Structures are given as structure tokens and as C-alpha cells.
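A.B. asks: here is a sequence together with a model predicted from it:
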Amino acid sequence: MHFDLTGLSGVGALKDILLKVYLGKFQPNELQSIIQQQLDCFEQKIGQQPDFIDGHQHVHQFPQVRDTLLDCLVQRYDHKIPIRTKTYQTDLKAKIIYFLGGYKLRQKLIQQQWSHNPSFAGIYSFNTDLTGLKTLWEGWLKQASNNSVIMCHSARIDRNWTDEIYAARCIEYEWLLSDEFLALWDQYACRAQSWKNLGE
């Protein structure tokens, strides 16, 4: 499940969310209600509980959010659903994302023996073309370890859809359908896995 605070939930833009969580302004019942609503919606649409949780714009790792989310998952499912954390990328954007809560979340998951992916990649500025995307993916795959997650944001062209990274989504979709991507996938002996098997 891709947990969201900045889009469909209507809470606010990312900068508003960051200000609110770092000032501790969320009421616990406010976050609990949003989380439970999204879990309800997921189960209604998919027909089962999530196998894996992450967050749109990485909001699941922010202060207040991470504790409330983990509490809700244990209360609701009575077990620990794997959580996405820790990037192996070393660029500035990746470091900022990890600094904003990824480190604290990972420490909590380790302390609580909570299953989580070993590492992930896929962070970039969303302003590249197919050639640039190929270069990025080759770098991510070269550095990947077993059970790494590489996130993507792909979508088919839909002129009625407005989204701040719409153009990047269409380029990613084209890239993932390309023969070049398939060749790279084979070159690095990648294999698809269920989200539920990615935890450590």
C-alpha cells in the first residue's frame, strides 16, 4: 500500500506536512483516521490486506506518522507488515529523504524486529529523458543487493490526468516496456518477487 498524505488525502502539500509533523501538530486521532481509511480502501479495492507498506513522497517515515502507522498496523492486523525504508543511493536528494525520517524509522524497525526491505533506489529529479533514465537504472542495478527495491512511478498517457510528475511517469512507462530495459534486467539477472518476500 502506498500511504498518502499529500495527494488524495487532501491534508496539504509536502512542505505543509513537514512543518506539521516536525512541530508535532498532528492529532493522533487525525492520523489514525487517515491511515484506517486508506487501509479500508485498499482492502475494498484489492480484496486482501497489504503485503508491504511505503509512503507517497516518503511520508510514512516522518515523525508522528511513523509511530502512528506502526501502531495502527499492529492493532489492525496483529502482525508486522513489511515496511519500505533505507536507500542505498548517495546523491543529495536521497540523503535528504533519509535524513527526514528514514534513519529513525529504520532504527525503530530494527529495535522492534519489524520486517523491512534491505535497501531501495529509484530517487531522481523527474526531469530526464529515456537515455537518462537508462543511465539511472543501470547505476541502480549495479549497486543493488539481494532483495533491493527499485521504485518507479510509471503511467500510460492520459491527457485528462494532471500530476506534477506526469511527463516523467509517461517516460518511465515507455522505458519499462522497452527492449533496452529487458536487456538490462537480464544482464543483471534480476527476478521479480512478491513484496511480502522482500523483508529482512
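C.D. replies: It's in.

A.B. asks: contacts, neighbours, all on C-alpha from now
C.D. replies: Fine.

A.B. asks: the residue of the chain most remote from its centre and Gln107: what is the separation?
C.D. replies: Most distant from the centre of the chain: Asp179, at 25.9 Å, with distances by CA atoms, centre = their mean. As judged by CA to CA, to the nearest Å, Asp179 and Gln107 stand 39 Å apart.

A.B. asks: try it against this one:
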Amino acid sequence: MSSPRSVILCADDFGLADGVSRGILDLAGMGRLSATGAMTNMPGWRRAAPGLSPLRDRIAVGLHLNLTVGSPLGPMPQLAPSGIFPPLKDLLPRALKRQVPPGEIDAEIGRQIDAFEEVFGEAPAFVDGHQHVHVLPVVRPALIRILKARGHAGRVWLRDPTDRATAILRRPVGRGKALTVKALARGFARGAHAAGFATNRGFSGFAPLDLSVPAERVFEEAFSHLGRHPLVMCHPGYVDDELRALDPALESREAELAYLASDAFRDLLDAKGLRLAGFAA
């Protein structure tokens, strides 16, 4: 009998709100996650980070670079003149036109890495981006350059949010999002590899982030047609008032949390011959 195939299951948004962080910690304690990305600009990061300490050997903890929710960790008079990040719908066209300030982006990336290392005591295991901002023009080269300058090449891996077109087309849930992100991230993995950074190879987990598609179907598709070194993203959590004020994804987080904690999810992994694991280059 063949050995189970490894797949990374990464919960995004640790630190976004206490309910989200608590849900992620609950799943990690059950062995139902293998990674989580932290939003270190959010106040919830410092509150929730101590809960990760007992799990250091069980899950990878990375930086979920954030440029669209909450406040930057330092002044960004051009990108965030009001002290609040612009939403993605405003950031995206500016980034595509290279109209975001490179100096401000450089400084904020550095601050968010520093906030991770100050609280967690070590470099992030990986870096990805909230709403995939890490692959955008100006942000992408800055992130790779800064990580390399800090000596993280070969130690920190980067999340490539793309997959083969054939795999994406065979997963109807979130297909449009997946194709859009694939176009935005074109060349990201190639640039990361050239700079000495490893990436996952295969990415899934796009979903409507509402209750229009049951969580069971979301994950059945996400764990199908996997790449050579696959990563599946997820967004579990408990809904609280803090989250309601910050993010439109509410009930879907609790639905994902319930499914990932269920026997049905364990049975899905068993049926597909998969096991949750960390990153192996």
C-alpha cells in the first residue's frame, strides 16, 4: 500500500480577529491544519500569538502580508493617508499601473516582518499575502528583495497562488477567482526561484466566502487535481464583533471550521490518500 501523499493546509488571517485566531488554534490543536499565516499589523496578532507557542512543532507559522485591512504599522502618507489601508478594489488598479509608492511598500513590508519576529521570536516559515497582495507589481519585487537582503533565501518559502489551468478548470468552485489570481501572479514562482526561494507547486481553496457553496463541496474540490507540492488555503474561524467590523466573510468561516473539525474531513483525507504536512523543499 502506498504512503499517504502530503499536502499543506494553510489557514489564512491569524490575528485578524480573536475569533479567527481561536478557531485556527482549535483546529491546529486537533491536527487539522499544517500552516497558518499571521496578519502582524492587526492588534489581534500580539494578543493571540502566545497561543501558537505549544504548536511550533506541529504547524508552520508564516507572515500573511497585509496591505488592505486595518492600519499600517508606520506612516504611509501616499498609500494610506487616513491611516487606514485602502481596500483591494482601490489598491489593485494602482498597483497594476505601478502607482503605489515603492518606498512606503518597502518600509511596511519590513515593519510587518519585524512585528512577526519580535513577537514570535524567529523568522516566518513562509510569506504569502492577504488577498494575494504579495504577487502584485511593486509589492512582489520588494518582498523578494527584502527577504533576500535579510538572509531568508533558502529558509523562508513563498506561496505561489497559481495552479495549472487544467486543474483550475476542473474545479468549478472559485474558478473565476483562481484564473484571475493566476493571471496576476504570472511569473511569481519563476522570480522567487531565481532569487533562491522555494514555493509550493499547486494551489487551491478558492471559494465564494459565503454560504452559497457548502464547506464540504469547497474542500472536496480543493483537495482534488492537486499539483506536485500542493497547498490548500482555508479561512476558518469563530465570528465575533471584531470580525464583523473588519471582514465580509462571516458565516463561511464557522462553516469551514465545523467541517475541518469533523469526521467527514478526516474521511475525505483518508479516501484521497492524503495527509496534512508542512513544507518539504
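C.D. replies: That came through, no problem. Computed from a predicted structure; not experimentally measured.

A.B. asks: returning to that earlier point: how about the residue farthest from the centre of structure 1, what's its partner in structure 2?
C.D. replies: Residue mapping for Asp179 of structure 1 onto structure 2 gives Asp263, with TM-score structural alignment as the criterion.

A.B. asks: helix or strand: which one has the aligned partner of Leu19 of structure 1 in structure 2?
C.D. replies: Alignment note: Leu19 of structure 1 maps to Pro93 in structure 2; criterion TM-score structural alignment. Element membership of Pro93 of structure 2, judged by DSSP states H and E, is helix 88-96.

A.B. asks: so what's the residue count around the match of Leu19 of structure 1?
C.D. replies: Pro93 of structure 2 has 12 neighbouring residues, counting by other CA atoms under 10 Å.

A.B. asks: same question for Arg5 of structure 2.
C.D. replies: 15.

A.B. asks: same deal with Ala258 of structure 2?
C.D. replies: Counted with other CA under 10 Å, Ala258 of structure 2 comes out at 19.

A.B. asks: and it, how far is that from Pro248 of structure 2?
C.D. replies: Relative to Pro248 of structure 2, and taking CA to CA, Ala258 of structure 2 is found at 19 Å.

A.B. asks: structure 2: strands as residue ranges?
C.D. replies: 5-14, 35-38, 60-65, 126-129, 157-158, 203-204, 231-234, 274-276 (DSSP state E).

A.B. asks: make JSON lines out of the ones you listed and add distance to Ala194 of structure 2.
C.D. replies: Formatted as JSON lines, those follow (distance: least, CA to CA, whole Å):
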{"stretch": "strand 5-14", "distance to Ala194 of structure 2": "23"}
{"stretch": "strand 35-38", "distance to Ala194 of structure 2": "24"}
{"stretch": "strand 60-65", "distance to Ala194 of structure 2": "21"}
{"stretch": "strand 126-129", "distance to Ala194 of structure 2": "16"}
{"stretch": "strand 157-158", "distance to Ala194 of structure 2": "12"}
{"stretch": "strand 203-204", "distance to Ala194 of structure 2": "20"}
{"stretch": "strand 231-234", "distance to Ala194 of structure 2": "21"}
{"stretch": "strand 274-276", "distance to Ala194 of structure 2": "28"}
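
A.B. asks: with respect to Ala48 of structure 2, which of those lies nearest?
C.D. replies: strand 5-14 (8.1 Å; CA to CA).

A.B. asks: in structure 1, what residues pair with the closest one?
C.D. replies: Going by TM-score structural alignment, strand 5-14 of structure 2 lines up with nothing in structure 1.
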